[in-house]
Structures are given as structure tokens and as C-alpha cells.
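Engineer: Need a 3D model of the following:
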Amino acid sequence: MEIITTEKFEKATYPNESNRFNLAMLTGIPIAILGLILTIASFGLILIYIGVIVFFVWFSLSIAKMNLVGNSVKVSSHNFPEIFNIYTEVKKELSYTKEVQIYIVEDGSVNAFLAKFFKTQFIVLNSELVKDMLSNKDKLIQMKWIIARFVGALKAKHFKTTILKLIFENLERIKIFNFFLLPYERATQYTGDNIGMMVTQNVEQSIVAFNKLMVGNDLSLKIEFRGILDQGKMLRNDSFFSFLARAFSSHPHLINRYLNLLAYASKEFPEQFDKYISDLDNETKHNLFRMLPYY
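Structural biologist: Next comes the predicted model:
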């Protein structure tokens, strides 16, 4: 087990994440304050309004957590100890000391998500995802990528804009200014994927795990690398509508996340990356390197 240094952790950060955060703060805070003033200044209730929003979100998330406690299985040393051991190992490698609870829910989809608000933070894993990742050592590495990208997000404090986003979403007249926050949120998704690979130190299994999030366990085996590149070209060639399609989303296009993972792999794990693309013909490799984002 290798303890991740601060320098190595920072290398996993998406190049534009810091700039996007600064943009979100410089534009978002004044706009949010102005919106609150225009909306409720006549009642002198700005702080109360913010407090109500914060309380409502905390209250709702606490209820959701209790629903998980009552209707799912919590990962522990007793239930799903393999996942619990991975979680414990990831926390040590990332030097993250706060508790993160993990719950497994019965669901037909292959997915996972992280929820955090103040001290409430938990990871939800769907049963379809879990059952495919516990059968052998390689698949446990895939699970480690999932856990590491979420714990890494907490370590990187990727929820710094939560209050600002809540204000925007609860004031109709300034909701459009989420446009200034969402580029930062998309950047954090890239960083989370990179952190997962950084912790596993396994390019192939990290990408396999990502493929499963894209299309599910069974179909992930049928994904053809060249097809992903073709879709990447389509996004690049139709850049205007591609931009509009993602402009108001908190997550990047999955194809772009895939290419970002490869770019990170080419920089931090060049030998594994070269092996991963070794079967590609020269033309495909050339197209790939043209499309990879800069690191």
C-alpha cells in the first residue's frame, strides 16, 4: 500500500479545475448576493432564507440517509468485508480520516454516487455494479477505482460550491447563473476519475470500471476503442451543439471523461498506457493523440 503524497494528489487534478473554481467564486458570489437582495430584501430575511435552504437540504439528506439505513445494506466488516477493506485501504492511501458510510441498494442499473452536505456524507453503490466487481482480484481493482474517486472527491473538497448552487437553484431569476458553477463541477468529475486511477495504479482496470458505468457490466466487454474515438470526433466536429449539450450539465460527456482518463494515463502511467493501445493501428493511434486533452 502506497500513501499518496500531496504532490502526486495534485497531479491528478484536472488542469482547469482551479481556474473554473475561481470563475465560479468571482462571478457566482456577487450574483447570488444580488439575487437574494432583489428577491427578499424588502422583508430583511436574506440570512433567514439562506438558513431555510441549508436546513431543508440537510433535513432531506438526513431522511435519505435513514432510508438507506432502513432499506439497504451498509458496508462494514460484517457485510461485504471485501468492499470495506478496499474503503479502509483507500482512506489510508489518501490520508483521509473522516468517516464515509457506504450503502448497497437493490437496483437494476449499474451506477454509484456520492452525497455530502456538512457532516453527512455517504456513498451509494447499486447491487448490479457490486455483484460484478467482487469475483476476482482484477474486479476488486475496479471497485477500488469507484471508491477512490469518491473518497478522493471528499479529500479534494469538491463540494465547496454547494451552498452557492443551492441559492441559484432556489431563486428562479438567477438559476441561469448555474452556468458559472457547472464548468467547475464538470472539472471535478475529471479529477475524481483521475484520482481513482492514481490510487489503483492500474490503467486497464480503471477504464474497464468506467466502461461499466457507461453501459453496464455485460455490455462493457463489447465496447470497441475505435468507436469511442469516432464519437469523440463527432463531439469535436460539431463543437457548437456539443457545447450547448453540456453547458448546463454538472457532468461532462462520458466520451470526454473516457478520453480524459486516457490522457491522464499517458502522462502518469506511460508504460501501461502504451501497452493498452498497443493493438491499435498507426492511424488510430495518431487520431487518438490528436484528441487527447492536454496534461
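Engineer: C-alpha only now, for contacts and for neighbours.
Structural biologist: Noted.
Engineer: Could you tell me how far stretch 193-211 lies from the centre of the chain?
Structural biologist: Using C-alpha atoms, centre = their mean, to the nearest Å, the mean C-alpha position of stretch 193-211 is found 13 Å from that of the whole chain.
Engineer: what does stretch 33-43 give?
Structural biologist: From the chain centre to the centre of stretch 33-43 is a distance of 33 Å (C-alpha atoms, centre = their mean).
Engineer: Now it: buried residues?
Structural biologist: By neighbour count on 16 or more other C-alpha atoms under 10 Å, the buried set for stretch 33-43 is 35, 36.
Engineer: Test my guess that residue 168 contacts residue 175.
Structural biologist: Yes - taking contacts as C-alpha atoms under 8 Å, residue 168 lies within contact range of residue 175: 4.7 Å.
Engineer: contacting residues for residue 112?
Structural biologist: Residue 112 is in contact with 123, 124, 125, 126, 129, 146, counting by C-alpha atoms under 8 Å, 6 or more residues apart in numbering.
Engineer: got the buried residues for the helix ranked longest in the chain?
Structural biologist: Secondary structure of the chain read by DSSP state H shows that its longest helix is helix 46-71. Residues 46, 50, 53, 54, 58, 61, 65, 68 are the ones in helix 46-71 that count as buried (16+ other C-alpha under 10 Å).
Engineer: next up, for comparison:
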Amino acid sequence: MAWFVMRLWNARLLGHAVKVTPESFPELHAEIIRIQQKLDYHRPINVYVADQVEGKVTITSLLGTRVLLIEGGWVVDLQAEGPAPLRFLLGNFIGFLKARHGHLATLVIILDHLKWTAYIDPWMLPYQRSAEYTRDHIGYLCAEDLDASLRVLSRLTVGKELAGSISPAGVLEQACRVDDSAMAHFAELFQASPHMINRYVDLVTYAAEANPAEFERYRADLTDNGQRFLRKLLTESPYRHAASGAPRQPAAGRS
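Structural biologist: The predicted model follows:
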């Protein structure tokens, strides 16, 4: 049944959305091929563009069918800021396929049908949150631009109109509050995705390891308060590994 539904959905998209090909969207298609080559991922992906997409972008990988659905206005907004934001987005989702984070999808569907998901969620949700961090890391490595990658996360959080007005120091201050809040940690336990604030800080601290020079530029641009909040996060929170120089656990091990 899942195979049939997936095939039916793919056929529906073929009739109601525009498939990305060298003829329909040559620039977007070229970027997708570029990211696939960078990640050494060569399996076929059916990429479609539609007017409205929940969450701006969705990806589904099930029983050999891989579908990436992107909101058209979202692509235009990202392309207007140069190639890096779009590469972060594509790297994030194609990285999902490369890392095989969807390989349990069929099992989850079966367990959901059997009403057993309540028993596996305590184990599945931490894995899904960890996978989200890994996808952000892959997206950043594809974009090769920390500021552009953080802008995409900001857009996903507050929208394009306000994303450029966000103060990094304010985000870091809020991250400190989240880190100190037992209730915030408890609330995250029931989510498949980590808090967006945590994703923002995790990406900043990952850059400290992946590209120390770029991290130092980010830190140098912060206000005094922003640098103080960042030091607190690096030394007193789960992000402290990047500041101490101690070996950090792999991204997929975080919850």
C-alpha cells in the first residue's frame, strides 16, 4: 500500500507541479547536479517545484522512490542572495539521502499501522533530531558560507521579511536561556526536530571545527554581549567541545 501511495503521489506531482529538468529549470537543475556530485550521490531524485509547499521544502524517500518538493517562491528568494543559500538548502536535503536518514521510513509506517509508534518514539525521536544536525552540517559544507547558511535557518524561523533584521547577539542570548531551561529541554524530547535556536548555535560551533577562520570572522562581528553569550554556550553547554578543543562526538550522536 505504501508503495502504491508513493507512486500515486509522484504521478500527481507530475501533473500538478513542474519537474526540474535541464529544459524546465536549467539553473536549479545545474545546482542539484552540482550538489549530488559534491556529495557523491548519484541515485535519481524526482525534484518538483510547486506554488505552495508546507515547510517550504519536503523530501520523501520510500521503497526506491525519492521525491524532493520545493516551493517556487522560496527558491527565488534564495537565488536572489547568491548561490550559497540555495546550496545549503539542497545540501541539507540531498545530504538526508546520502546519509540514508530515511532508511527506516518503511519500518516506521508499519509500526504506525500497528499502533506501536508510542513504544518506539523514545528511541526514534533522538535519532531524528540528531539527523537534523547532521543535515545542517552537510548543507553548510556544500554552501561553504556560514553567514548564508545561518540566514536560511533565520528565514525558516521568522520569515524572509524579518530574517535580515535578526541580531546574532539576540539569538545567542536566547540560546543561553534555552540551554538553562529544563522545561525547554523537556519540550524538545517530544519533537522530531531540534529547537531552531539549537540548530543555529550548533551550526556556529560546527563551523569552529570545520572552518576556524570563518568562525573567527563570525565571532569578531559580534557585539561584546554577543561574544559573552557565545563564550557561555561554548563553555557551559553541550556545545563546549568546540571551545575546549576536546574531541567532539559525531553530529549523529547528539539528541
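Engineer: circling back to that earlier point, which of the contacts of residue 112 of structure 1 ranks first by neighbour count?
Structural biologist: Comparing those by number of neighbours (other C-alpha atoms under 10 Å), residue 146 comes first, having 28 neighbours.
Engineer: Identify the residue nearest the equivalent of that one over in structure 2 in space, chain neighbours excluded?
Structural biologist: With TM-score structural alignment as the criterion, residue 146 of structure 1 lines up with residue 89 in structure 2. Excluding the flanking residues, the one nearest residue 89 of structure 2 by C-alpha to C-alpha, 6 or more residues apart in numbering is residue 139, at 6.2 Å.
Engineer: what's the neighbour count on that neighbour?
Structural biologist: Other residues near residue 139 of structure 2 number 29, with proximity taken as other C-alpha under 10 Å.
Engineer: which ones are touching it?
Structural biologist: 87, 88, 89, 90, 91, 92, 93, 95, 149.
Engineer: Strands of structure 2, start to end?
Structural biologist: In structure 2, the strands defined using DSSP state E lie at 18-19, 46-50, 57-62, 65-71.
Engineer: Would you tell me which of those gets closest to residue 194 of structure 2?
Structural biologist: In terms of C-alpha to C-alpha, the element of the strands of structure 2 nearest to residue 194 of structure 2 is strand 57-62, at 16.8 Å.
Engineer: and that closest one, how far from structure 1 on average?
Structural biologist: Following superposition, strand 57-62 of structure 2 is found to deviate from structure 1 by 0.9 Å on average (mean C-alpha distance after the TM-score superposition for structure 1).
Engineer: one step back: residue 168 and residue 175 of structure 1: which has the busier surroundings?
Structural biologist: Between residue 168 of structure 1 and residue 175, counted using other C-alpha under 10 Å, the more crowded position is residue 168 (22 against 16).
Engineer: Give me the aligned partner of the more buried one over in structure 2.
Structural biologist: So residue 168 of structure 1 corresponds to residue 111, using TM-score structural alignment.
Engineer: any idea how far residue 104 of structure 2 is from its match?
Structural biologist: According to C-alpha to C-alpha, to the nearest Å, residue 111 of structure 2 stands 11 Å off from residue 104 of structure 2.
Engineer: Kindly report the same for residue 97 of structure 2.
Structural biologist: From residue 97 of structure 2 over to residue 104 of structure 2 the distance is 12 Å, taken as C-alpha to C-alpha.
Engineer: again, but for residue 33 of structure 2
Structural biologist: Going from residue 33 of structure 2 to residue 104 of structure 2 by C-alpha to C-alpha gives 26 Å.
Engineer: do the same with residue 148 of structure 2
Structural biologist: In terms of C-alpha to C-alpha, residue 148 of structure 2 sits 31 Å off from residue 104 of structure 2.
Engineer: Please identify which of those two sits among more neighbours.
Structural biologist: More crowded of residue 148 of structure 2 and residue 104, by other C-alpha under 10 Å: residue 148, with 21 against 12.
Engineer: The more buried one maps to what in structure 1?
Structural biologist: Under TM-score structural alignment, residue 148 of structure 2 pairs with residue 205 in structure 1.
Engineer: quick one: contacts for that match?
Structural biologist: Counted by C-alpha under 8 Å, 6+ apart, residue 205 of structure 1 has contacts 138, 139, 141, 142.
Engineer: Neighbours of residue 155 of structure 1, how many?
Structural biologist: 17.
Engineer: What separation is there between the residue mapped onto it from structure 2 and residue 35 of structure 2?
Structural biologist: Mapped onto structure 2 by TM-score structural alignment, residue 155 of structure 1 lines up with residue 98. Residue 98 of structure 2 is 11 Å from residue 35 of structure 2, where distance means C-alpha to C-alpha.
Engineer: cool, residue 50 of structure 2 as well?
Structural biologist: From residue 50 of structure 2 over to residue 35 of structure 2 the distance is 21 Å, taken as C-alpha to C-alpha.
Engineer: Which of these two has more residues huddled nearby?
Structural biologist: Applying other C-alpha under 10 Å to residue 50 of structure 2 and residue 35 shows that residue 35 carries more neighbours, namely 21 against 17.
Engineer: quick one, what contacts the closest residue to the more buried one other than its chain neighbours?
Structural biologist: With C-alpha to C-alpha, 6+ apart as the criterion, residue 35 of structure 2 has its nearest non-adjacent residue at 6.2 Å, and that residue is residue 91. Applying C-alpha under 8 Å, 6+ apart to residue 91 of structure 2 gives the contacts 35, 135, 138, 139, 140, 141, 142, 143.
Engineer: so what corresponds to the first one in structure 1?
Structural biologist: To tie it back to what came earlier, the one meant is residue 35 of structure 2. So, by TM-score structural alignment, residue 35 of structure 2 is matched to residue 90.
Engineer: That match touches residue 145, doesn't it?
Structural biologist: No - counting by C-alpha under 8 Å, residue 90 of structure 1 does not reach residue 145; the two are 9.3 Å apart.
Engineer: Overlap of the contact sets of those two?
Structural biologist: In terms of C-alpha under 8 Å, 6+ apart, residue 90 of structure 1 and residue 145 are both contacted by the residues residue 199.
Engineer: Give the aligned equivalent of residue 249 of structure 1 in structure 2.
Structural biologist: Alignment note (TM-score structural alignment): residue 249 of structure 1 maps to residue 191 of structure 2.
Engineer: Could you count how many residues lie near that match?
Structural biologist: Close neighbours of residue 191 of structure 2, defined as other C-alpha under 10 Å, add up to 14.
Engineer: That one against residue 125, yeah?
Structural biologist: Yes - the pair residue 191 of structure 2 / residue 125 is scored as a contact, 6.5 Å apart, by C-alpha under 8 Å.
Engineer: which one is residue 230 of structure 2 nearest to, not counting chain neighbours?
Structural biologist: Using C-alpha to C-alpha, 6+ apart, the closest residue to residue 230 of structure 2 is residue 172 (6.3 Å).
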